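A.B. asks: My questions concern the predicted model and sequence given below.
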Amino acid sequence: MTDDSAADDPDALAERVREGELRLHELDDRTDAETAAAARRRLLEAETDADLDAVGDYALDAEQAADANVENMVGAAQIPMGVVGPVQVAGGAADGEYYLPLATTEGALVASVNRGCSTIATAGGADARVTKSGMTRAPVFRVSGVAEAEEVVSWVGENAERLREAAESTTSHGELLDVDTYVVGDSVYLRFVYDTKDAMGMNMATIATREAAEVVEDETPASLVALSGNLCSDKKPAAINAVEGRGRSVTADVEIPRETVEDRLHTTPEAIEEANTRKNLVGSAKAGSLGFNAHAANVVAAAFLATGQDAAQVVEGANAITTVEARDDALYASVSLASLEVGTVGGGTKLQTQSEALDVLGLRGGGDPAGSNADALAEIIAVGALAGELSLLAALASRHLSSAHEDLGR
């Protein structure tokens, strides 16, 4: 920051940007983050005739956000936040009654998920388990041909410990679990898999993989082309994540007595099973979908926004399969999310409203043991997704979907 007398005047700073003396990003070097954001708003208001009073009315710490979460900050986008629950979750890490905050602009979503949570609660709660955990980064290397590719693959297989030492030298928390090899012509892909504990871990995995990739280049004929070769695969629909998992693979299930299904969901186990089979399984297969579910991404997205997760990774979070079975006197339902990428430390989890949402869950920060808070968050989100699946399937089976939206004025 300079001692310029205009450094605390947003209008003067905006004028300097307009005149070409400063660039938008240079405002952070001339004044504090709050004033820099105000100057950008002044500039945008003058250039576009927009009124940014609401954008500039925020509760988060501008210095923290500008330092860690966003560039060229102008303010904040506000999203309504609701809550569903309480619902009993018996998980490997989550154990108790939880309220799940959901941030969304989709009317009727929270009400629908809450109906599912109420039904699950009446049935005694849901079970949930993280069955696999591992954040991935997959660099792509160039070789001259398949002979060199085989040499690289062999070296990687024989030197797992060297790669582990290199990768883990960059982090005090992450652990390299595995390196999977793939060859396509003169390209070699190495899919590094990490235990990132309570962090979502994408940055951790990237930095660690960069260190390991240098060892591969030094010791083999391979030349690094890109630190991410899209076989990770991050923020893109990918079958590998549906099969191998990424982040947390988590499943939640529940058995609901027939009487509860009829009283709470106003339909029958058989009708919900048929709707799930014809819609989520057959319909999704015909569409070539990677997700065989009704709307799991709705809950994942709303929970991500509320708790400070990377919203773009809803792509992977939608990689879910819902199963339903009508049993003699009950309805069995499950949802399995193959690649739910969540954390309770780092990134957006440090922002004030997101931290408060994690406090509602009792999961802010690192867990004891390490990784348990992120596991618990994954399990609770999975139960929320299960609640959403049950409610929507029941609405479809009873033909109440459109009337529910009409009743709520959506």
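C.D. replies: That came through, no problem. Residues are numbered from 1 along each chain as shown.

A.B. asks: switch to C-alpha atoms for all contacts and neighbour counts from now on
C.D. replies: Noted.

A.B. asks: could you say what helices and strands the helix or strand harbouring residue 240 packs with?
C.D. replies: Assigned by DSSP states H and E, residue 240 falls within helix 239-244. Using 3 or more Cα pairs under 8 Å, 6 or more residues apart in numbering; DSSP states H and E, the elements in contact with helix 239-244 are strand 330-340.

A.B. asks: What are the buried residues along the next helix-or-strand element following the strand it packs on?
C.D. replies: Once the chain leaves strand 330-340, the next helix or strand it forms, by DSSP H and E, is helix 352-361. Within helix 352-361, the residues that count as buried by 16 or more other Cα atoms under 10 Å are 352-358, 360-361.

A.B. asks: Got another one to weigh against that:
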Amino acid sequence: MSQPTPADLATRVRDGDLRFHELEDHADADAAAAARRLLVAEATDADLDPLGEYAFDADAVHGSNIENTLGGVQVPVGVAGPVTIDGGAGSGERYLPLATTEGALVASINRGCSVIEGAGGATARVTKSGMTRAPVFRVAGVAEAEALVDWVRDHEPALAEAAESTTSHGELLDVTPYVVGNNVFCRFRYDTKDAMGMNMATIATREACDVIEAETDASLVALSGNLCSDKKPAAINAVEGRGRSVVADATVPREVVEDRLHTTPEAIAEINTRKNLVGSAKAGALGFNAHVANAVAAMFLATGQDEAQVVEGANAITTAETTADGDLYVSVSLASLEVGTVGGGTKLPTQQASLEILGVAGGGDPAGSNADALAESIAVCALAGELSLLAALGSRHLSSAHEELGR
């Protein structure tokens, strides 16, 4: 039987014979996407031909990464570096792939990498790891809440057994209960190895919740009670961490600061204090940094991470101070960087290429090491970006750089 053409499929949708989301049931995903482009272009008078240029396997992404596929969007990818990273998950020179449409961003981060390289490289470490999911339960009152908290603490091994029955990789690390009136939130935290792990944590937690409901008087209201907290700015992530908490730092000699950044360690330290710390505090910000979101977002897009989790990933604190020898010490601490090297968008071909640039594609040996190394690379990228922007402010070159590079 011959394959229906995109025009045939579009006609059947117009005639009411097929529904818009059913096209892949009657043709391959490329033909279905082409049919949707015809229909949407007809309805909106838009030129959708550019969306038809993509490198991924449309059948592979349908139902896994996307629904109602039209095609693909291309974002320019640049590279910064190389920069030497002394990491807990691996050390050596790395190029940093960045997907962005913001002129001057790659140039700025590349300048920061060059300065860090001139200082002997950066150090980075993952200090805490664990993906969270926090369901909310309804109880009769505070006495029943206390009983549930005690039960959860006494039966954590049983909850771990239930949760881990759903995955061959995930491991329940701990469960922390929180009580608000007749609401009890249980924040489950998992080691998800090289996966970002949000789906893994959700499925595992659902199984554990069944045990709680069967063995206690509590009733599950929602599998996510927002104390996780996913894709929202939240102080709990800044304090307790989520995904990976990672820190990067470097000490830049005074002469390198003066010769390459055209400012001084004292100026950079003062700007950081007055801008990133005092200014952010006055604004009521959760992140105390200059533009960590830029580095996180660009590397997330390049490597196939969940772009909405830039909200948590940019929850970072930048510090800068002059050392006793008159050099510049600078650091970035990212509290909740949620990344993986397997699953989700990481399996798409262009994103795989970026992960291969970093040497972290697929699962690591030991498990979790590739995701750790990716987190360390993103932290150093953010460090380079912070250093470069603070120096541009110190030398008063920020506006001229954006003018020169088209922004």
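C.D. replies: Yes, it's here. What you see is a predicted model, and the numbers here were worked out from it, not measured in a lab.

A.B. asks: Redo the buried residues of helix 352-361 of structure 1 as a markdown table? Include distance to residue 264 of structure 1.
C.D. replies: Converted to a markdown table, the buried residues of helix 352-361 of structure 1 look like this (distance: Cα to Cα, whole Å):
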| residue | distance to residue 264 of structure 1 |
| --- | --- |
| 352 | 36 |
| 353 | 33 |
| 354 | 32 |
| 355 | 33 |
| 356 | 31 |
| 357 | 28 |
| 358 | 29 |
| 360 | 26 |
| 361 | 25 |
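
A.B. asks: didn't residue 73 of structure 2 look like it was pressed against residue 55?
C.D. replies: No: the criterion here is Cα atoms under 8 Å, and residue 73 of structure 2 misses it with residue 55 at 10.4 Å.

A.B. asks: just to revisit the earlier point, which part of structure 2 matches the helix holding residue 240 of structure 1?
C.D. replies: With TM-score structural alignment applied, helix 239-244 of structure 1 matches the range 235-240 in structure 2.

A.B. asks: quick one: the strands in the stretch 251-400 of structure 1?
C.D. replies: In the stretch 251-400 of structure 1, the strands defined using DSSP state E, counting those that start in this stretch lie at 320-327, 330-340.

A.B. asks: Kindly reformat those strands as a markdown table and extend each row with distance to residue 138 of structure 1.
C.D. replies: Putting those into a markdown table (distance: least, Cα to Cα, whole Å) gives the following:
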| stretch | distance to residue 138 of structure 1 |
| --- | --- |
| strand 320-327 | 22 |
| strand 330-340 | 16 |
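
A.B. asks: Which of these sits closest to residue 158 of structure 1?
C.D. replies: Relative to residue 158 of structure 1, the nearest member of the strands of the stretch 251-400 of structure 1 by Cα to Cα is strand 330-340, separated by 28.8 Å.

A.B. asks: Pull up the aligned stretch in structure 2 for that closest one.
C.D. replies: Counting by TM-score structural alignment, strand 330-340 of structure 1 sits on residues 327-337 of structure 2.

A.B. asks: and the matching stretch, how far out from the chain's middle?
C.D. replies: 17 Å (Cα atoms, centre = their mean, to the nearest Å).

A.B. asks: Next: stretch 172-184 of structure 2.
C.D. replies: That offset, for stretch 172-184 of structure 2, works out to 25 Å (Cα atoms, centre = their mean).

A.B. asks: Now which residue in structure 2 aligns to residue 167 of structure 1?
C.D. replies: So residue 167 of structure 1 corresponds to residue 163, using TM-score structural alignment.

A.B. asks: The stretch 151-300 of structure 1: helices as residue ranges?
C.D. replies: 160-168, 202-219, 239-244, 258-265, 269-275, 284-287, 296-307 (DSSP state H, counting those that start in this stretch).

A.B. asks: Quick check: which of these is buried the most?
C.D. replies: helix 296-307 (a mean of 26; mean count of other Cα atoms under 10 Å).

A.B. asks: Which strands or helices does that one pack on?
C.D. replies: Using 3+ Cα pairs under 8 Å, 6+ apart, helix 296-307 of structure 1 sits against strand 95-103, helix 314-317, helix 352-361, helix 372-397.

A.B. asks: from those, which stretch is densest packed?
C.D. replies: Greatest burial across those, using mean count of other Cα under 10 Å, falls to helix 372-397, with a mean of 28.

A.B. asks: Can you state the residues of structure 2 onto which it aligns?
C.D. replies: Helix 372-397 of structure 1 covers residues 369-394 of structure 2 once aligned (TM-score structural alignment).

A.B. asks: distance from that stretch to structure 1 after superposition?
C.D. replies: Here stretch 369-394 of structure 2, set against structure 1 after superposition, deviates by a mean of 0.3 Å using mean Cα distance after the TM-score superposition for structure 1.

A.B. asks: how near is the closest residue to residue 324 of structure 1 other than its chain neighbours to residue 197 of structure 1?
C.D. replies: Once flanking residues are discounted, residue 324 of structure 1 sits nearest to residue 333: 4.4 Å by Cα to Cα, 6 or more residues apart in numbering. According to Cα to Cα, to the nearest Å, residue 333 of structure 1 and residue 197 of structure 1 sit 29 Å apart.

A.B. asks: quick one: secondary structure of the closest residue in space to residue 197 of structure 2 that isn't next to it in sequence?
C.D. replies: The shortest distance from residue 197 of structure 2 to any non-neighbouring residue, by Cα to Cα, 6+ apart, is to residue 131 (6.4 Å). Three-state call for residue 131 of structure 2 (DSSP: H, G, I helix; E, B strand; the rest coil): strand.

A.B. asks: so of the strands of the stretch 251-400 of structure 1, which one's packed in deepest?
C.D. replies: strand 330-340 (a mean of 26).

A.B. asks: Please enumerate residues in contact with that one?
C.D. replies: 241-258, 261, 269, 314, 316-326, 378, 382, 385-386, 390 (Cα atoms under 8 Å, 6 or more residues apart in numbering).

A.B. asks: still on that earlier bit, what separates the residue nearest to residue 197 of structure 2 from residue 194 of structure 2, distance-wise?
C.D. replies: In terms of Cα to Cα, residue 131 of structure 2 sits 11 Å off from residue 194 of structure 2.

A.B. asks: can you check residue 317 of structure 2 too?
C.D. replies: 25 Å.

A.B. asks: rewinding a little: export the helices and strands packed on helix 296-307 of structure 1 to a markdown table and tack on distance to residue 308 of structure 1?
C.D. replies: Converted to a markdown table, those look like this (distance: least, Cα to Cα, whole Å):
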| stretch | distance to residue 308 of structure 1 |
| --- | --- |
| strand 95-103 | 10 |
| helix 314-317 | 12 |
| helix 352-361 | 5 |
| helix 372-397 | 12 |
